[in-house]
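Peer 1: A predicted structure for the sequence below; I have some questions about it.
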Amino acid sequence: MGKRIIKEIISWVLVFGIAFLLALIINRFVIFKVEVPTGSMENTIMTGDKVFTFRLSYLFSKPKRGDIIVFPFPDNEELDYIKRIIGTPGDKIEIREGILYINDQEVVEDYIMEPMEKEDMEAVVVPEGCYFVMGDNRNSSMDSRVWINKFVEGDKIKGKAIFKYPNFTWLN
C-alpha cells in the first residue's frame, strides 16, 4: 500500500512539474501578458486592461497597418509600449489640420476615441524595416509623432496583441 501512495505522489509531482515547465516555455517563447498603464489606446484598450501578446505573430509574415503591437519604447528601451501600426515601410505619413494622410490619401479610422486636435505633422517616410505607430486616443498618446526616434524597428517588435481582458478589480 505504501509503494502505491509514493508512486501516486510522484506521478502528481511529475504532472505539476511538466505543467509548470510548459507554462514557462509558453510564456517565454509564445505568449505573454501586458498590463496597459495609460489611456493612450482608449477606447480599444482601456487603462488597466490586460492584453495577451503573441510572440510568434511575425515569424512568417510582416506586421500590417492596423496591427496592435508591443515593443520597447524607441527612446528608452527599458519600457514596453503598446500602439497601433499606422505606417509600414515606404509609407508617407502626414497630419494636416488633425487629419491623417497615408501616401497622400486621407485615412478614415473608426477605432479612434475622438478626432485629433487640429495639429499638423510634417510628412515623414517610414524607413525600410521600420513602422510608424500611434495610440488610438490620439489627443492623449505619446507616439511616433513626438518621439525623438520616430520609428519602431521591425526586429524589436515583441509581439501582436491578440486578446484583451479587463482589470477585474472586484477579484482583488
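Peer 2: Thanks, I have it. Here the structure is a predicted model, which is why all the values come from computation and not from measurement. Residues are numbered from 1 along each chain as shown.

Peer 1: Every contact and neighbour count from this point should use C-alpha atoms.
Peer 2: Will do.

Peer 1: can you give me the helices for the chain?
Peer 2: 2-29 (DSSP state H).

Peer 1: List the buried residues for stretch 117-124?
Peer 2: Neighbour counts over stretch 117-124 (16 or more other CA atoms under 10 Å) mark 123-124 as buried.

Peer 1: Could you tell me the end-to-end distance of that stretch?
Peer 2: Stretch 117-124 stretches 19 Å from its first residue to its last (CA to CA, to the nearest Å).

Peer 1: Equivalent analysis for stretch 26-36, please.
Peer 2: End-to-end distance for stretch 26-36, by CA to CA: 21 Å.

Peer 1: Included below, for side-by-side comparison, is a second structure:
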Amino acid sequence: MNPVMKEIFSWIKVFVIVGLVVILLRMFVMGNYEVHGESMQPSFEDGERVIIDKLSFHFRDPDRFETVVFELDDGRELIKRVIGLPGDRIEFVDDELYVNGEAVEEPYLETDEDGINTSTGTMNTEQIPDGAADVPEGHYFTLGDHRGNSLDSRNLGFIPRDQVVGGAALRYWPIGEFTWISDP
C-alpha cells in the first residue's frame, strides 16, 4: 500500500474510533437535554441546556427531590423533580406537600416578596382524583417546580423506573449560568 493510502486509512480509523466512543458515551454515560417551557421555573428556565448523568442511574435509583429526565411513551423527554419514591404516600393539604404524613419544606419553589409560594397547582386531577397518591413499586411521583404550569405525575401518572433517563448534573447554557446541579 502506498504511503498516501496508508495515511488516509489511519485517519479513517481514528475517526471511526472517535465516533464509536462518542456514541457509547451518549448512550450509556451522559446526555444532553434542553429545557422546554416554564414547568421547572425557577430552578430551570426555558432554553437552558443541561448534561444528564446516565451512568450512575445504571447503578442507583433517584433520590427524593432529585431532578431527573424521563422519557414518555411517545418519545418526548421531560425534566421534573422526584417527589415520591416507591411506597410513599404523597398528598397536598392546604397547598402544602406531605410525604408519608409529614410536611415537606420545598426551598426550590418560587416565592414572592412575602415568602408566599407562587408555584401552586392542584393535586386533584384525573390521575389523582382524591388529592393523594400511593407510589407503586418500581415507579416515581414527579412534579414540576412551577406547579401551576407543569405536565407531571398529576397528569401523567406514576413514572416507571425504566423511563428515567438520568439525573440533571450540569447546567452549561447559557454560559453565564454554568453550574453543577445539586438538588436539595
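Peer 2: On my side now, so go ahead. Keep in mind it's a predicted model, so treat the numbers as computed, not measured.

Peer 1: Just tell me what Pro127 of the first structure corresponds to in the second structure.
Peer 2: Residue pairing (TM-score structural alignment): Pro127 of the first structure is matched to Pro136 of the second structure.

Peer 1: Go ahead and confirm its match touches Gly87.
Peer 2: Yes. Contact criterion CA atoms under 8 Å: Pro136 of the second structure and Gly87 qualify, at 5.8 Å.

Peer 1: so what's the match of Pro127 of the first structure up against?
Peer 2: By CA atoms under 8 Å, 6 or more residues apart in numbering, Pro136 of the second structure lies in contact with 86-87, 158.

Peer 1: Show the buried residues in these.
Peer 2: Among those, those buried by neighbour count (16+ other CA under 10 Å) are Phe158.

Peer 1: Next, format the contacts of Pro136 of the second structure as CSV and append distance to Tyr140 of the second structure.
Peer 2: Output for those, formatted as CSV (distance: CA to CA, whole Å):
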residue, distance to Tyr140 of the second structure
Pro86, 6
Gly87, 9
Phe158, 6
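
Peer 1: Closest one of the contacts of Pro136 of the second structure to Asp152 of the second structure?
Peer 2: Distance ranking of these against Asp152 of the second structure, using CA to CA, places Phe158 first at 8.8 Å.

Peer 1: Now do the contacts for the aligned residue in the first structure for that closest one.
Peer 2: Using TM-score structural alignment as the criterion, the counterpart of Phe158 of the second structure in the first structure is Phe151. Phe151 of the first structure sits next to 74, 126, 130-133, 144 when contact means CA under 8 Å, 6+ apart.

Peer 1: 10 Å instead?
Peer 2: The contact partners of Phe151 of the first structure, by CA atoms under 10 Å, 6 or more residues apart in numbering, come to 73-75, 87-89, 125-127, 129-133, 143-145.

Peer 1: buried subset of those residues?
Peer 2: 73-74, 87-89, 125-127, 130-133, 143-145.

Peer 1: Centroid-nearest residue for the second structure?
Peer 2: Taking CA atoms, centre = their mean as the criterion, Val68 is the residue nearest the geometric centre of the second structure, at 2.2 Å.
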